[in-house]
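A.B. asks: just the structure for this:
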Amino acid sequence: MDTRRTRTASVVAALTAGALALSACGDSASDEPDAAGGSTDGKTTITVALFGTFGYEESGLFEQYMEENPDILIQYESTQGEDKYWPALQTKLNSGSGTADIQGIEVARISEVTANQADLWTDLRDTPAGERVEDYVDWKANAATTADGKVLGLGTDIGPMALCYRSDLFEEAGLPSEPDELAARLGSWEDFITLGEEFQAGAPEGTAFHDSAGGLYNAIVSTEEQIYHDESGELVLESNQALRDAFDLAARAGQSGLTAKLEQFVDPSWDGGFGSGTFASIACPSWMIGYIKGKAGDAGSGQWNITTLPGGQGGNWGGAYLAIPEASENKEEAAELIAWLTDAEQQAAVFSNVGNFPSNTGAIELVGDTTDEYFNGAPIGQVFTTSAQNAPTQILGPYDGVAKNAMVQALLSVEVNGVDPADAWETGVSQVLNQVR
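C.D. replies: You can find the predicted model right below:
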């Protein structure tokens, strides 16, 4: 889960032991537990607040857990955009009230948490989740660990990269539509731009090659080890040439009319574009699979397919953690739920249902042979496992989220408003520096 990492969810859901959905407001004051959790009819209520689609509700895991633990009631809500979720969570954390028992943390925020917020979160080593810390890929676990050894989150998923595309639209434009044929054409990101130019020459009316310059930029930088910070934690936005190159290439795609000029996760036209054919390709971290299915619907089945990144590169964009705010009054029960949700079998189930790729090493072994009929039977387990294996171990820093959002907005100004790319870059950099100083 964008992240992005930003992921998708458009409804607020609350689950009861009888699997009935409560309204966001509750039928009455007595029907809805308070935000910090509580007790209802002798049951312990665990509140869970996430952003986008973590896959637990979609895979029936909350309901399964309540059936197996009849003394537990789970109340769940999700905010569609992480960029809205995170500032609201900060207000609640700083006030000491209003947080859920379990909160999601996007990977771009985890360094900020470990560096600056350790006192606001529960050290999971001291909970029933403590024995599970060793179950995850090393970099995932290490990123949630403070300098003095506190573990502030358990990994949900990681975001190995691929490219998703509309095979029917590629065929209409006269391009190869089989994944292997496309992969053979894409030795580099420059080749991707060339392919886009060929697509636009024969594209169906109203269809752009790619959804957004910002999405393309995030895909390119996902293959880099050093992005916004160096190993010492210093911000390297201005000096990292790989970032500037990625920005310029994405800006060129936007200027050349290769993108649909849509803001991901914000613009309703972007959501609609998955089914309407507004764009024919999109950078596709594994969690995007569930988003595509949700937005394109049943009619999109068989239209979409998946191929590897140019040159067979590995990359990572997104992924998340589950964590317990220090203000929670149900730490032990929340930790037991976290440990269960991030166990191998549950992570494998989530991948099969919505595409969120596991961070649990045992789960990774379980999903290698997974295919997806919605994507023309694509071997998604193989594609994303290989990408994860080839991906560099990225250096994370406290301003990753701020910097990523600023660069995406700068590229949007190039696409939509015709801002010169050099000016847009300078504006983006200035916005980051002004926020972190």
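A.B. asks: switch to C-alpha atoms for all contacts and neighbour counts from now on
C.D. replies: OK.
A.B. asks: correct me, but Ala391 touches Pro285?
C.D. replies: No. Here Ala391 does not reach Pro285: they are 12.0 Å apart, not a contact under CA atoms under 8 Å.
A.B. asks: neighbour count for those two, which is higher?
C.D. replies: Pro285 (30 against 20; other CA atoms under 10 Å).
A.B. asks: that one and Glu205: what is the separation?
C.D. replies: 27 Å (CA to CA, to the nearest Å).
A.B. asks: strands of the protein, residue ranges please.
C.D. replies: Assigned by DSSP state E, the strands in the chain fall at 14-15, 21-22, 38-40, 43-51, 72-79, 102-106, 154-166, 281-285, 304-307, 316-323, 357-358.
A.B. asks: need those strands in TSV with distance to Ala141, can you?
C.D. replies: Shown next, in TSV, are the strands of the chain (distance: least, CA to CA, whole Å):
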stretch	distance to Ala141
strand 14-15	29
strand 21-22	34
strand 38-40	30
strand 43-51	19
strand 72-79	24
strand 102-106	13
strand 154-166	7
strand 281-285	20
strand 304-307	29
strand 316-323	10
strand 357-358	13
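A.B. asks: sequence B follows; please return its structure for comparison with A:
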Amino acid sequence: MRARTRFARRTAVVAAVTALGAGLLAGCADDGDDGDSTDTGGGKTKITLGLFGSFGFEEAGLYKEYEKLNPDVDVQQTVIERNENYYPPLLNHLTTNSGLADIQGVEVGNISEIVTTQGDKLMDLSKVKGVNKGDFLDWKWAQATSKSGQTVGLGTDVGPMAICYRKDLFEKAGLPTDREELAKLWAGDWNKLVDVGADYKKKAPKGTTFMDSPGGLLNAVLGSEATRFYDDNGEVIYKTNPKVKAAFDLTAKAAKDGLVGKYTQFQPTWDQAFANDKFAAVSCPPWMLGYIAEKANKDTKGKWDVAKAPVGGNWGGSFLVVPKSGKNAEAAAKLAAWLTAPAQQAKLFGERGSFPSAQAAYSSSEVTSAKNDFFGDAPIGTIFAAAAKDSPVQVIGPKDQIIQQGLTDNGVFLVTKGKSAAEAWETATKTIDNNLEK
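C.D. replies: Next up, the predicted model:
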């Protein structure tokens, strides 16, 4: 999903509320035009969007709704499936101030670089009529706001963290199955979650591990930290940040003790492990639910559930930005504000499963009444709303994705192959530093 986004929003949306959506794996590209003309030939103003993956706006009918409200507007989008293929050209287009759509999507792992290096090319969307800072989660608003106070991106969705688990496998291992009881067992500390994993292993059903992968566990732990890879001054600190090392060591210990599977997330072997009931739990933002429902054994419908994570955190989410150079910048800003307003975010959640970054949407019926039948009718709306409010304001650096992927794929995963934690850390840091110098 992501080489682009192993650390963000994998939106392959399967069907919200009954199967919340994950990943870039399901993004389908619509052929829009090049955006050179300002109208469609019928007197309408054309507003173009350049997106990656599956934002769901078109599928949820939001473009048609906006066009009905604004008969003089024609909305068109172009979608590139994977962010790794989308983002480099976007950065180049912003640098040259050419070839841009009126509205561009930006993944959370890239927003810091966009804000710090390209912010002067983008409109300050906080000044657009109808945009209210108080509608959004504080930490989401902060991610797209420069030090000078300009907010160049409006949040579309977020990825608040929870723990998805198999009630039947937990029961066979002698563990509680009630989501509230489990949440109390590991409340406040990821170490407690790993301790529950050790208890699971004692009576684990044959051929299963407690959690799916070292990468999934590490991503979740790091997602709950405010400061990870960069400090407030933009300096790379991942090697000297004790919280990063502690998260790495905790995950490495879980891997060494056989509490996590020997899989890399979003790879074919991981998909097969879902289908073959090889693990009992997985760290899951909202977009993961649809992925699980798609990949898991269909006989397990209703056997899955969702519990509160040990600590509030976030994994994923995106933004809309509006280049100043666009021929229809003012009209585009108006559309971006409408698409990210609480009412539309709530509707998008109900239709497509993208969890709102607008906290004002959390009181809507689409969120408060949301349940997921694949996950035993878990009250996903209230669970993820609480998690979103508990998530910290994270310091996001320009190369967060490179660092995080290095720590998972070239780091803790190696422990499952027999490397020590120290050897895995050394390999990860060398790989990351080499990539940062490129």
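A.B. asks: where does the TM-score land?
C.D. replies: Overlay of the two chains. TM-score (TM-score structural alignment, normalised by the length of structure 1): 0.83; 418 aligned residues with a CA RMSD of 3.1 Å.
A.B. asks: joint contacts of Ala391 and Pro285 of structure 1?
C.D. replies: Pro160, Asn316 (CA atoms under 8 Å, 6 or more residues apart in numbering).
A.B. asks: wait, Asp2 of structure 1 touches Glu106, no?
C.D. replies: Yes. Asp2 of structure 1 lies in contact with Glu106 (CA under 8 Å); the separation is 6.7 Å.
A.B. asks: mutual contacts of the two, please.
C.D. replies: Shared contacts of Asp2 of structure 1 and Glu106, defined by CA under 8 Å, 6+ apart, comprise Glu82, Gly318, Gly319.
A.B. asks: identify the residue nearest the first one in space, chain neighbours excluded?
C.D. replies: In space, Glu82 of structure 1 comes closest to Thr6 once its chain neighbours are excluded; the distance is 4.9 Å by CA to CA, 6 or more residues apart in numbering.
A.B. asks: quick one, what contacts the alignment partner in structure 2 of that neighbour?
C.D. replies: Residue pairing (TM-score structural alignment): Thr6 of structure 1 is matched to Arg9 of structure 2. By CA under 8 Å, 6+ apart, the residues touching Arg9 of structure 2 are Ala22, Gly23, Leu24, Glu107, Val158, Gly159, Trp287, Trp315, Gly316, Gly317, Ser318.
A.B. asks: how about Lys43 of structure 1?
C.D. replies: Pro70, Asp71, Ile72, Leu73.
A.B. asks: can you list those residues in JSON lines and add neighbour count and distance to Leu152 of structure 1?
C.D. replies: Output for these, formatted as JSON lines (neighbours: other CA atoms under 10 Å; distance: CA to CA, whole Å):
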{"residue": "Pro70", "neighbour count": "11", "distance to Leu152 of structure 1": "27"}
{"residue": "Asp71", "neighbour count": "15", "distance to Leu152 of structure 1": "26"}
{"residue": "Ile72", "neighbour count": "22", "distance to Leu152 of structure 1": "23"}
{"residue": "Leu73", "neighbour count": "30", "distance to Leu152 of structure 1": "24"}
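A.B. asks: and the gap between Gly55 of structure 1 and Gly272 of structure 1?
C.D. replies: 21 Å.
A.B. asks: Ala335 of structure 1 too?
C.D. replies: As judged by CA to CA, Ala335 of structure 1 and Gly272 of structure 1 stand 38 Å apart.
A.B. asks: with Asn356 of structure 1 instead?
C.D. replies: From Asn356 of structure 1 to Gly272 of structure 1 the distance is 22 Å (CA to CA).
A.B. asks: tell me which of the two has more neighbours.
C.D. replies: Asn356 (30 against 13).
A.B. asks: and Gly317 of structure 2, what's its match in structure 1?
C.D. replies: So Gly317 of structure 2 corresponds to Gly319, using TM-score structural alignment.
A.B. asks: count the residues that sit near that match.
C.D. replies: Gly319 of structure 1 has 31 neighbours, counted by other CA under 10 Å.
A.B. asks: next up, the contacts around the closest residue to it other than its chain neighbours.
C.D. replies: Spatially, and ignoring its direct neighbours in sequence, Gly319 of structure 1 is nearest to Ile158 (4.1 Å; CA to CA, 6+ apart). Neighbour list for Ile158 of structure 1: Met1, Asn316, Trp317, Gly318, Gly319, Ala320, Asn356, Phe357, Pro358, Ser359 [criterion: CA under 8 Å, 6+ apart].
A.B. asks: the second one contacts Thr223, doesn't it?
C.D. replies: Yep, that's Asn316 of structure 1 we're talking about. Yes. Between Asn316 of structure 1 and Thr223 there is a contact at 6.7 Å, judged by CA under 8 Å.
A.B. asks: shared neighbours, the two?
C.D. replies: Ala391.
A.B. asks: okay, these two: which has more neighbours?
C.D. replies: Asn316 (28 against 23).
A.B. asks: for the stretch 301-438 of structure 2, what spans make up the helices?
C.D. replies: Taking DSSP state H, counting those that start in this stretch to define them, one finds helices in the stretch 301-438 of structure 2 at 329-339, 342-352, 365-368, 380-390, 400-409, 421-436.
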